[in-house]
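[1] sequence and predicted model, in that order:
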Amino acid sequence: MRVLFAAPARQWDEWAPALRNACPEIELCRDGDPAGFDALVYAPGYPEDGTVLDFSPFTRARVVQSLWAGVERIVTNTTLTQPLCRMVDPGLTRGMVEYCLGWTMRAHLGMHVYRQDGVWRNDVMPPLASSRNVSILGMGELGRAVATALLALGFRVTGWSQSGREVPGVDMLAGDALPKALSRAEILICLLPDTPDTRNLLDAERLALLPKGATIINSGRGTLIDDTALLAALNRGDLGHAVLDVFRTEPLPADHPFWTNRHVTVTPHVAADTRAETAAPVAAENLRRAMQGAPLLHLVDRKRGY
């Protein structure tokens, strides 16, 4: 099985040994005749000359396996006719759970209040988790994992997705019930993908539905929130804080007002990363399935965009 590693060169030294170890039967290549490849392992940034990859010459390829969970930078490529699979990496999932859990606990306990300045602040006692409402927008693989971890700590969890598919222990809402999910969210966790339907989903009108003083944790996509509306709500005191890991432009420009706003915490897209050692077995399984004609894992729905 000949597989093209269609990813930036800097990733080769990390990924090539992991992929070969997980799938010893493959011949992993960095270049060659497109018509001679059975599959592609793809990551954004390829080709590195800034052009858009033309998938049409890969006439023999049975699958394009993305190394990223998000596929918004490839799914709109009109030359892509091969099956596209997104990456569902257990290491990435665990990283996202830990990130969301950590910042949720910081907001829940009000850890930012305890400045080490000699002032004895014991006038506010945080509630127990069982009295705190957390809403999660996006209940796919990541959202369900985050919800399960929060439930284990006793939080009251509301989930929202277009389908509203049931998740044990979570009060699931769907479609038009988004305002209800927002109105409950003392802490709001955003894990939605970037699609035409989700861009600017949290505009001024919807941000106004959040309880006063709510915290937003966005580790989904930077396009989900209207930046100007978010800053206005924070500066008015309608919202308490925003923890932002994803942005419309990355790296976030040094002069962006998020950096200097005391109600915003910027983290540099570190919530979760695809780890070669845990993701390579997932890619290997799909490569084998493609060659055997078996159903592929995590197949992307082109119409939905994920």
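    That came through fine.

[2] can we go C-alpha only for contacts and neighbour counts from here?
    Noted.

[3] mind listing the helices for this protein?
    In the chain, the helices defined using DSSP state H lie at 12-22, 90-109, 141-152, 178-184, 204-207, 227-236, 276-292.

[4] which other helices and strands contact the last one?
    By that I understand helix 276-292. Helix 276-292 is packed against helix 12-22, strand 64-66, helix 90-109, with contacts defined by 3 or more C-alpha pairs under 8 Å, 6 or more residues apart in numbering; DSSP states H and E.

[5] please apply the same query to the shortest one.
    Contact analysis of helix 204-207 by 3+ C-alpha pairs under 8 Å, 6+ apart lists helix 178-184, helix 227-236 as its packing neighbours.

[6] gap between stretch 166-180 and the chain center?
    Relative to the centre of its chain, stretch 166-180 is centred 19 Å away, using C-alpha atoms, centre = their mean, to the nearest Å.

[7] which residues touch the residue nearest the centre of the chain?
    Geometric centre of the chain, nearest residue: G220, 4.0 Å, by C-alpha atoms, centre = their mean. With contacts defined as C-alpha atoms under 8 Å, 6 or more residues apart in numbering, the neighbours of G220 are C190, L191, L192, P193, D194, V246.

[8] ok, the first one - how many residues close by?
    Counted with other C-alpha atoms under 10 Å, residues neighbouring C190 total 25.

[9] thought it was touching T215?
    No - C190 is beyond contact range of T215, at 11.0 Å (criterion: C-alpha atoms under 8 Å).

[10] another one to put next to it:
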Amino acid sequence: MKREALVFYSPTDDPTAWRDALAAELPDLDFRLSAQPGDTSEIHYALVWKPPTGFFAPYPHLRLVTNLGAGVDEIVGRNDLPDVPICRLSDPGMVQLMTSYVLFAVLRYARDIPSFERSKARGKWEFIHPRPFAEIKVGLLGLGDLGAAAATALANLGFTVSGWSRTQKQLAHVNCVSGAGALDGFLAANEILVCMLPLTPETHGLLDKRRLALLPEGAKLINVSRGQVVDEAAMIEALRSRRIAEATLDVFVKEPLPEGHPLWALDNVLITPHLASNTTPAIAARDVAESIRRIRRGEEPLHRVDPKRGY
């Protein structure tokens, strides 16, 4: 008797943790690794992260593809992708991790921690009087599930927060603006900019040399979206000249960031290895299982992606 099966592929995620978490939610679902898929006609679901070219071709009976993360730029636009619903993950664990990272990065600048780190390296006691958070303008570029949560958390701490998105959003205590016409003014108004946009054809290179120059002198840049959203060469130039005073970067055009890359040598850049928000199988499996249940019932899955928009 044939069983419904899910095929799993990820170069970084633990398949055992995902197998166990999904078995607790859907004991009737067969979990298979892409290296040993068995009878491919039984595979109706795919749970993947950065699958190689041609990955989906052997699975003609797929009914749902779930991406192991919030960003789906590695999935949409592929020639081998079947015409089935595509979902992203957006579980509470991811939201908590991303919010904590953004809070850490913003607070690090708001409390002048990089200056104190450099003072320690020089062996100097230097006092900087703290500024009221309400005087510090923080802009969130992107107000999806993760961006909205981070913006709300920052506003609750007392920062003056604004957010830009493709379409108009409404968030309590956050000044929300939208559309291409509002972008330049948004960038010019915020001394700390947090980039949380998905990577799409429209956002690729969005923060180019001209737009980076719109940021206030001495601005701080935090990028937790995708490296390709920012013109890397223009950003490095601005950081070297201190036109952009500091940057916290979790994502890069090439990952892992190669040895000898110019960013490693900049003392005003904090680098983390793309870990701002990771999925936790024990939590995220609930959403994956619920989407599968909905597909079985002929309903819409959770967190469905519009391939044309790229998110």
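    Cool, got the structure. A quick note: this is a predicted structure, and the numbers were derived from the prediction, not measured.

[11] overlay the chains and give the TM-score.
    After superposition, the two chains reach a TM-score (TM-score structural alignment, normalised by the length of structure 1) of 0.93; 300 aligned residues with a C-alpha RMSD of 1.6 Å.

[12] thinking again about what came up before, and the gap between the residue nearest to the residue nearest to the centre of structure 1 when sequence neighbours are not counted and A208 of structure 1?
    Spatial nearest neighbour of G220 of structure 1, chain neighbours left out: L191 (4.0 Å); criterion: C-alpha to C-alpha, 6 or more residues apart in numbering. Distance from L191 of structure 1 to A208 of structure 1, counting by C-alpha to C-alpha, to the nearest Å: 19 Å.

[13] residues touching the residue mapped onto L212 of structure 2 from structure 1, list them.
    Taking TM-score structural alignment for the superposition, L212 of structure 2 sits opposite L207 in structure 1. For L207 of structure 1, the contact set (C-alpha under 8 Å, 6+ apart) comprises L182, A229, L230, A233.

[14] also V84 of structure 2?
    L62, R63, L64, V65.

[15] in structure 2, what range does stretch 231-249 of structure 1 match?
    Using TM-score structural alignment, stretch 231-249 of structure 1 pairs with 236-254 in structure 2.

[16] do I have it right that L249 of structure 2 meets V230?
    No - with contact defined as C-alpha under 8 Å, L249 of structure 2 does not reach V230; the gap is 10.8 Å.

[17] winner for burial among the helices and strands packed on helix 204-207 of structure 1?
    Across these, averaging neighbours per residue (mean count of other C-alpha atoms under 10 Å) puts helix 178-184 on top, at a mean of 20.

[18] what residues in structure 2 pair up with it?
    So helix 178-184 of structure 1 is aligned with residues 183-189, judged by TM-score structural alignment.

[19] over to stretch 13-20 of structure 1?
    The aligned range for stretch 13-20 of structure 1 in structure 2 is 16-23, by TM-score structural alignment.

[20] next one: the matching stretch to chain centre, how far?
    24 Å.

[21] again with stretch 288-301 of structure 1
    The answer for stretch 288-301 of structure 1 is 22 Å, by C-alpha atoms, centre = their mean.

[22] what span of structure 2 lines up against it?
    The aligned range for stretch 288-301 of structure 1 is 293-306, by TM-score structural alignment.

[23] first-to-last residue distance for the matching stretch?
    Start-to-end, stretch 293-306 of structure 2 (C-alpha to C-alpha) is 20 Å.

[24] equivalent analysis for stretch 212-228 of structure 1, please.
    18 Å.

[25] in that stretch, what counts as buried?
    214-227 (16 or more other C-alpha atoms under 10 Å).

[26] do stretch 90-110 of structure 2 as well
    In stretch 90-110 of structure 2, counting by 16+ other C-alpha under 10 Å, buried: 90-91, 93-99, 101-103, 105-107, 109-110.

[27] burial measure for A284 of structure 1, as a count.
    Per other C-alpha under 10 Å, the neighbour tally for A284 of structure 1 reads 22.

[28] so how far is A16 of structure 1 from the residue of structure 1 positioned farthest from its centre?
    The outermost residue of structure 1 relative to its centre, with distances by C-alpha atoms, centre = their mean, is G118 at 39.5 Å. Going from G118 of structure 1 to A16 of structure 1 by C-alpha to C-alpha gives 53 Å.

[29] please apply the same query to T51 of structure 1.
    According to C-alpha to C-alpha, T51 of structure 1 and A16 of structure 1 sit 24 Å apart.

[30] just give me the match in structure 2 for Y99 of structure 1.
    Looking across to structure 2 (by TM-score structural alignment), Y99 of structure 1 lines up with Y101.
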